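Visitor: With the input below, show me the fold.
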Amino acid sequence: MKTIIVGGGKVGYNLLKTLKGRDYKVTLIERDKETCKKIAEDFNSDVIWGDGTNLDVLKDAGIEDAEIIAAVTGSDEVNLVTCQIAKVSFHSKRTISRINNPQNIIMFKKLGIDNAVCSTEVIANLIEYAFDQEDYRVISTLERGLMIITELSIRENNIWSNQFVKDLILPKECVLVSIIRGETVIYPRGNIQILEGDKVIVITNKSVLASLVCELYDGGNKKWMLGKKK
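Guide: Modelled structure (predicted):
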């Protein structure tokens, strides 16, 4: 999967470094030529000298094949335009924008930007979690990425399928928030049964989420996810 970063300043540089450390395929776009040279020298990655709001530059960066566009320049206006171009012209799956002025967060969300955040680490985590499967997706992160709100889709072969909430044994770092069944939101109680086709919303952290995904979808050891409470 491919990520495009627009902006090679401190945030873009550190974001590229973080994602390369996680072995992601990343292309960075930066309008300053000297900054491009420095980044290209520091990383074995595709670096393009150009304007991230230019359609031809975005095409050269491979936006048509990109899963995520992260606009992290020092200008909220440039970041907004870049993300809107990615959405409207290239139908990008996910757009993430750095926000320099917190007052712009609500406006960005109303204009269709998937995530508007301030922290480099949060952006990196959002990109990592965005590479999700059809079985689960990260909705949002809280407290600079320490808390993760995730939607888990229940399939026929999931160990949660047809189980009652009272029979689930979860770590203390995981809270079951709600169950979405069609158009209905169910607030979980012990006698609520989880059914195939439900979407279960949980709040957890990074390590527990990895275990949840392993147990539900990758055939993990199922040590702590199901059993009668004593």
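Visitor: switch to C-alpha atoms for all contacts and neighbour counts from now on
Guide: Fine.
Visitor: Which parts of this protein are strands?
Guide: 2-6, 25-30, 46-49, 68-71, 94-98, 115-117, 136-142, 147-153, 175-181, 184-186, 199-204 (DSSP state E).
Visitor: Give me whichever of the ones you listed is most buried.
Guide: Among the strands of the chain, judged by mean count of other C-alpha atoms under 10 Å, the one packed with the most neighbours on average is strand 68-71 (a mean of 27).
Visitor: list the helices and strands it packs on?
Guide: The contact analysis (3 or more C-alpha pairs under 8 Å, 6 or more residues apart in numbering; DSSP states H and E) places strand 68-71 against strand 2-6, helix 76-90, strand 94-98, helix 120-130.
Visitor: so how far is the second one off the chain centroid?
Guide: Relative to the mean C-alpha coordinate of its chain, helix 76-90 is positioned 18 Å out (C-alpha atoms, centre = their mean, to the nearest Å).
Visitor: ok, back up a step: quick one: closest of the strands of the chain to residue 84.
Guide: strand 94-98 (8.4 Å; C-alpha to C-alpha).
Visitor: next one: that closest one to chain centre, how far?
Guide: 9 Å.
Visitor: Who are the packing partners of it?
Guide: strand 68-71, helix 76-90, strand 115-117, helix 120-130.
Visitor: change it to 6 Å
Guide: On a contact count with 3 or more C-alpha pairs under 6 Å, 6 or more residues apart in numbering; DSSP states H and E, strand 94-98 meets strand 68-71, strand 115-117.
Visitor: For the comparison step, fold the sequence that follows:
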Amino acid sequence: MKVVVAGAGSVGRSIARELLVNDHEVTIIDRQPSAMRVAQVPEADWLLADACELSTMDEAQVGECDVIVAATGDDKANLVISLLAKTEFGVPRVVARVNNPKNEWMFDDSWGVDVAVSTPRIMTAMVEEAVAVGDLVKIFTFHQSGADILEFTIPGNSHLIGHTVGECEWPQDTVLAAIVRGDQPLSPQDDDTLEAGDELLFVTGSEVNLEALQKLLAGE
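Guide: All right, here's what the predicted structure looks like:
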């Protein structure tokens, strides 16, 4: 897979390194000479230029890439990069970094964004997930579809304990995608028995009543 990463800061470089480890082709773009830390990601192609310019995207062959990641520290730049990538070059997958959560509402398909990643929101979800047992925690929202990934940790006094997955009736448009038991992810089977401490990962449609799902899980 060919990926262009706009923004050579710590976030962009980290993304590039992970992609290269997985044998993808990566081009990194940044307009700041001080960001050209080529030695830190030597396997990538580097381009010193403004990713908000069409000429730069042409030079980086954005039209041939599978994914572009707008990972700069400037939300305005990330939106412009996303819009140009989608409308001018038809990039199939556009991932954009949201620096300020107040701007998150703009990062949708109207700006060419397929997936918006808000670090503060994800960190908040991880904090909640770490301390919340018996509460439904939203981990991630897919902006294109509106679907959510939700997590629920089964408390020790839950009515779910001892029941099999097949005995549980989840709301419409709700899928139990995985069970994490200890450090082992399990693919749910109808005859799997639920245990205290199991982390249930759900994927839900945009119309699902999350309050109703919480009540169902809590046995109310």
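Visitor: can the helices and strands packed on strand 94-98 of structure 1 go into JSON lines with extra columns for distance to residue 215 of structure 1?
Guide: Output for these, formatted as JSON lines (distance: least, C-alpha to C-alpha, whole Å):
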{"stretch": "strand 68-71", "distance to residue 215 of structure 1": "27"}
{"stretch": "strand 115-117", "distance to residue 215 of structure 1": "28"}
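Visitor: Looking at these, spot the one closest to residue 6 of structure 1.
Guide: From these, taking C-alpha to C-alpha, the stretch that ends up closest is strand 68-71, at 4.7 Å.
Visitor: so residue 27 of structure 2 touches residue 6, yeah?
Guide: No: judged on C-alpha atoms under 6 Å, residue 27 of structure 2 makes no contact with residue 6 at a distance of 8.4 Å.
Visitor: Ok, which of the helices and strands packed on strand 94-98 of structure 1 comes nearest residue 109 of structure 1?
Guide: Once these are compared by C-alpha to C-alpha, strand 115-117 is nearest, at 7.0 Å.
Visitor: can you put the helices and strands packed on strand 68-71 of structure 1 in a markdown table and add distance to residue 60 of structure 1?
Guide: As requested, these are exported to a markdown table (distance: least, C-alpha to C-alpha, whole Å):
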| stretch | distance to residue 60 of structure 1 |
| --- | --- |
| strand 2-6 | 11 |
| helix 76-90 | 13 |
| strand 94-98 | 18 |
| helix 120-130 | 21 |
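Visitor: Out of those, the one nearest residue 59 of structure 1 is which?
Guide: That would be helix 76-90 among these, by C-alpha to C-alpha, at 9.1 Å.
Visitor: what about the closest one, how far off from structure 2?
Guide: Superposing on structure 2 and averaging over aligned pairs (mean C-alpha distance after the TM-score superposition for structure 1), helix 76-90 of structure 1 comes out at 0.3 Å.
Visitor: Check the gap between the closest residue to residue 171 of structure 2 other than its chain neighbours and residue 186 of structure 2 for me.
Guide: In space, and not counting its chain neighbours, residue 171 of structure 2 is closest to residue 213: 6.9 Å by C-alpha to C-alpha, 6 or more residues apart in numbering. To residue 186 of structure 2, residue 213 of structure 2 is 21 Å away according to C-alpha to C-alpha, to the nearest Å.
Visitor: re earlier: can you put the strands of structure 1 in a markdown table and add distance to residue 213 of structure 1?
Guide: Shown next, in a markdown table, are the strands of structure 1 (distance: least, C-alpha to C-alpha, whole Å):
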| stretch | distance to residue 213 of structure 1 |
| --- | --- |
| strand 2-6 | 22 |
| strand 25-30 | 23 |
| strand 46-49 | 31 |
| strand 68-71 | 21 |
| strand 94-98 | 21 |
| strand 115-117 | 22 |
| strand 136-142 | 8 |
| strand 147-153 | 8 |
| strand 175-181 | 15 |
| strand 184-186 | 22 |
| strand 199-204 | 12 |
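Visitor: Among these, single out whichever gets nearest to residue 82 of structure 1.
Guide: Nearest of these (C-alpha to C-alpha): strand 68-71, 6.6 Å.
Visitor: residue contacts, the nearest residue to residue 66 of structure 2 once chain neighbours are set aside?
Guide: Excluding the flanking residues, the one nearest residue 66 of structure 2 by C-alpha to C-alpha, 6+ apart is residue 2, at 5.4 Å. By C-alpha atoms under 6 Å, 6 or more residues apart in numbering, the residues touching residue 2 of structure 2 are 25, 65-66.
Visitor: Can you tell me how far residue 16 of structure 2 is from residue 46 of structure 2?
Guide: According to C-alpha to C-alpha, residue 16 of structure 2 stands 11 Å off from residue 46 of structure 2.
Visitor: cool, residue 73 of structure 2 as well?
Guide: Distance from residue 73 of structure 2 to residue 46 of structure 2, by C-alpha to C-alpha: 18 Å.
Visitor: which ones are touching residue 188 of structure 2?
Guide: Counting by C-alpha under 6 Å, 6+ apart, residue 188 of structure 2 has contacts residue 178.
Visitor: er, residue 199 of structure 1 I mean
Guide: Residue 199 of structure 1 touches 152-153, 179-180, counting by C-alpha under 6 Å, 6+ apart.
Visitor: Nearest residue to the middle of structure 2?
Guide: Nearest to the mean C-alpha position of structure 2, by C-alpha atoms, centre = their mean, lies residue 117 at 5.6 Å.
Visitor: That residue -> structure 1?
Guide: Alignment note: residue 117 of structure 2 maps to residue 117 in structure 1; criterion TM-score structural alignment.
Visitor: show me the contacts for that match.
Guide: Going by C-alpha under 6 Å, 6+ apart, the list of residues near residue 117 of structure 1 reads 98-99.
Visitor: Check residue 31 of structure 1 too.
Guide: 49-51.
Visitor: any idea what it aligns with in structure 2?
Guide: Checking TM-score structural alignment: residue 31 of structure 1 goes with residue 31.
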